[in-house]
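Colleague: The following block contains a protein sequence and its predicted model.
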Amino acid sequence: MRVRIATRPGSADRPNEDHAVADTGTAVVVDGLTARTETHCVHGVAWFAAQLARDVRDARDVTPRDALRAGIARTAARHAGTCDLEARATPCAAVGVVRVADGVLRYAVLGDVSLVLDGEHVVSDQRVAEAGREERAAAARLPVGSAARATALVEMKRAEIAQRNRPGGYWTAATDPAAADHALTGEVPLRELTRVAILSDGAARAVDPFGLTDWAGVLDLLAADGPDALLARVRAAEHADADARRWPRTKVSDDATAVLCEHLRRNEDEDACASR
């Protein structure tokens, strides 16, 4: 398959906490969860997202779920000696992984990354949206840039953290490899696919909440004009609603990443993934 990738930070003054990588037969998108509170990690969310993406990609010859499990363990080991990995607010991320081998595409999705299969089927775990729902709504009602909104966003994050990686809450990649057991997984014969996309929630805004297109339209745009074109449309919608009134949201502009995997049927008997 051929893989095309685009990623943009939400603003010029903050690092991009999304990261995407691809190589032979594998594509990974990692969407780091914004901290807002002390993480007790000296590296930061952007470092965590980039390292986790590479560690998941580099777990060879295993299923996407096992690659995710191994990646979480490897990334945790990289900063276990310098950071407090027991802290509830330690850096974490949503992750989407696809792997192509033996005529089958296999996937694992942990958190609110969206996997779009030919526009007919979307895989995404939205349980994080239930954590701190009231606090999120309250923050979104406050004026953008105000001190009251900033305070409310911290309260929202604390409510989210309290529900992180526990039964009845939501699951995300942090330090415990067992979180991978809660990933949504599946496999699809390549003969049934032509295009697959992996989107961070910032890129998925094109469909929800902005309604710029539907999932099939996302794939059409990605295939015709490339991932950068999708992100440009999302940015334009964000900038046109800079006070977040038309589409209430806690981040006016979010980190956004889009990955398109295509030519799947044509290369059904090949395991090569040329990335550009």
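Modeller: Yep, it's here.

Colleague: all contacts plus neighbour counts: C-alpha atoms, from now on.
Modeller: Noted.

Colleague: The residue nearest to Arg141 when sequence neighbours are not counted: neighbour count?
Modeller: Spatial nearest neighbour of Arg141, excluding adjacent residues (CA to CA, 6 or more residues apart in numbering): Pro248 at 7.1 Å. Other residues near Pro248 come to 17 when the count uses other CA atoms under 10 Å.

Colleague: so how far is Leu142 from Pro248?
Modeller: Computed as CA to CA, to the nearest Å, the Pro248 to Leu142 distance reads 10 Å.

Colleague: swap in Arg2?
Modeller: From Arg2 across to Leu142, the span is 43 Å (CA to CA).

Colleague: Touching the lengthiest strand in the chain from outside, list them.
Modeller: Assignment by DSSP state E gives strand 93-101 as the longest strand of the chain. Residues from elsewhere that reach strand 93-101 (CA atoms under 8 Å, 6 or more residues apart in numbering): 25-33, 49, 63-64, 68, 105-115, 172-174, 198, 270-271.

Colleague: Go ahead and build a ChimeraX selection from the buried members of these.
Modeller: Provided next is the ChimeraX selection string for whichever of those are buried by 16 or more other CA atoms under 10 Å:
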select :25,26,27,28,29,30,31,32,33,49,63,64,68,105,106,107,108,109,110,111,112,113,114,115,172,173,174,198,271
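
Colleague: before we go on, here's another structure to hold up against the first:
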Amino acid sequence: MPNIRIIDSITDPGSASHPNEDSAGGNASCAFVIDGATGLGGTSIVGLHGSDAAWLARFAQSTFEELVRSGRKVAEVVRELNQRAANVVHEAAHALPIEAWNLPIASFQMVHVEGDRLVTHGLGDCRLFLVDADGKVVETSAIKAAYANERDGARRAIAQSGGFATHQALADEPVVRDELRRRRAAYNQPGGSVWTLGIEPAAADHLASEQLDVALPARGLLCSDGFAALADQYGRYGVSDLVRAAASTGLAPLLQELRHIERVDDPDGQQFPRFKISDDATAVLFEIVA
């Protein structure tokens, strides 16, 4: 049976004025990263420092660490997690109507030992980068083209809003915010293409799962999209180079490099279009051995 060992982890808020809406964790059979989606200007329902996304990220972390064990299907865990979250949200809302775009949601990506198999599961746009003993590279996400779509949307939003000189987060611009609300309201809906952690147990039926046929030992990174930007958006590393750099120097220097790109090299988002100067960034470096 394969064994997962977490070597290093790091998480950092994108702004000192906002709570970190990422989380990460693991146990004897899994490792995972969670990325809560920043609210779009609505009233906080549950709130953690005013952020439902931060609450959900931590709620999901503790629930995964409690429930994900060898022998239990991850889809069942996601269903129970979302039902638990729904109970909390509806109780906190006191039966008041909640706009669909204002519901707490989060992405996640997980590596899980299932008997003698290694499987990755996810919802949303978190990332897995993996290099096995033979040098084979695996990279995946529940939404395959998420980073490219994000970049294209950010480019349009910068043109619409006037960029970071006018708005520290492009979602603060009314027209951009309305479009983002429209898109988010379509999440977790029957017939929709985007499903997440949140309050819809049916998201478990849309879990993206892939068996990892890799030679052991293998090393990998689970990343929120804010950290994966080093490879996906900024092009500083290929997948194998990023994993090797993390294993060689640790995650802290990579985070420093990420923030230097965003705050020194490209603070206006013209070279690398994005919705915020800096997003929350989280990564877990892990090893899988036989």
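Modeller: Received the coordinates, thanks. It should be emphasised that the depicted structure is a prediction, and the values quoted were computed from it without experimental measurement.

Colleague: And the residue nearest to Arg141 of structure 1, what's its match in structure 2?
Modeller: The equivalent of Pro248 of structure 1 in structure 2 is Pro273 (alignment by TM-score structural alignment).

Colleague: Next: Asp220 of structure 1.
Modeller: Correspondence of Asp220 of structure 1 to structure 2, assessed by TM-score structural alignment: Arg244.

Colleague: how big's the offset between the helix or strand harbouring its match and structure 1?
Modeller: Assigned by DSSP states H and E, Arg244 of structure 2 falls within helix 239-249. Average distance, helix 239-249 of structure 2 versus aligned residues of structure 1 after superposition (mean CA distance after the TM-score superposition for structure 1): 0.9 Å.

Colleague: Report the separation between the equivalent of Gly25 of structure 1 over in structure 2 and Leu221 of structure 2.
Modeller: Under the alignment (TM-score structural alignment), Gly25 of structure 1 pairs with Ser29 in structure 2. As judged by CA to CA, Ser29 of structure 2 and Leu221 of structure 2 stand 16 Å apart.

Colleague: again with Gln160 of structure 2
Modeller: 35 Å.

Colleague: which of these two has more neighbours?
Modeller: A count of neighbours by other CA under 10 Å puts Leu221 above the other of Gln160 of structure 2 and Leu221, at 31 against 14.

Colleague: Next, the angle strand 106-114 makes with the helix or strand harbouring that one.
Modeller: Assigning secondary structure by DSSP H and E places Leu221 of structure 2 in strand 218-223. Counting by axes from the mean of the first three to the mean of the last three CA atoms, to 10 degrees, strand 218-223 of structure 2 points 160 degrees away from the direction of strand 106-114.

Colleague: ok, average deviation of the helix or strand just after strand 218-223 of structure 2 from structure 1?
Modeller: Using DSSP H and E, the helix or strand that directly follows strand 218-223 of structure 2 along the chain is helix 225-232. Superposing on structure 1 places helix 225-232 of structure 2 at an average distance of 0.6 Å from its equivalents, by mean CA distance after the TM-score superposition for structure 1.

Colleague: Give the aligned range of helix 225-232 of structure 2 in structure 1.
Modeller: On structure 1, the counterpart of helix 225-232 of structure 2 by TM-score structural alignment is residues 201-208.

Colleague: Other residues contacting the matching stretch?
Modeller: Contacts of stretch 201-208 of structure 1 from elsewhere in the structure, counted by CA under 8 Å, 6+ apart, are 31, 112-114, 211-215, 218, 230-231, 233-234, 253-258.

Colleague: Among those residues, the buried ones, what's the ChimeraX command?
Modeller: Buried members of the contacts of stretch 201-208 of structure 1, defined by 16+ other CA under 10 Å, are picked up in ChimeraX with:
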select :31,112,113,114,212,215,218,230,231,234,253,254,255,256,257,258
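
Colleague: Just the ones of the contacts of stretch 201-208 of structure 1 in helices?
Modeller: Members of those lying in helices (criterion: DSSP state H): 215, 218, 230-231, 233-234.

Colleague: Export those as a markdown table, with columns for distance to Arg133 of structure 1.
Modeller: Listed next are these as a markdown table, based on distance: CA to CA, whole Å:
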| residue | distance to Arg133 of structure 1 |
| --- | --- |
| Trp215 | 25 |
| Val218 | 27 |
| Leu230 | 28 |
| Leu231 | 26 |
| Arg233 | 27 |
| Val234 | 23 |
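
Colleague: Just to check, Arg191 of structure 1 is in contact with Asp118?
Modeller: No. Using CA atoms under 8 Å, Arg191 of structure 1 and Asp118 do not qualify as a contacting pair, with a distance of 11.9 Å.

Colleague: counterpart of Pro91 of structure 1 in structure 2?
Modeller: Aligned counterpart of Pro91 of structure 1 in structure 2: Pro104 (TM-score structural alignment).

Colleague: and if you look at Ala76 of structure 1?
Modeller: Matched by TM-score structural alignment, Ala76 of structure 1 corresponds to Ala86 in structure 2.

Colleague: That match: what secondary structure?
Modeller: Using DSSP: H, G, I helix; E, B strand; the rest coil as the criterion, the local structure at Ala86 of structure 2 reads helix.

Colleague: That one: how many residues sit nearby?
Modeller: Using other CA under 10 Å, Ala86 of structure 2 has 18 other residues around it.

Colleague: Please apply the same query to the one 10 residues further on.
Modeller: Under the neighbour criterion other CA under 10 Å, Leu96 of structure 2 is assigned a count of 9.

Colleague: what's the spacing between it and Ile45 of structure 2?
Modeller: Distance of Leu96 of structure 2 to Ile45 of structure 2, given as CA to CA: 10 Å.
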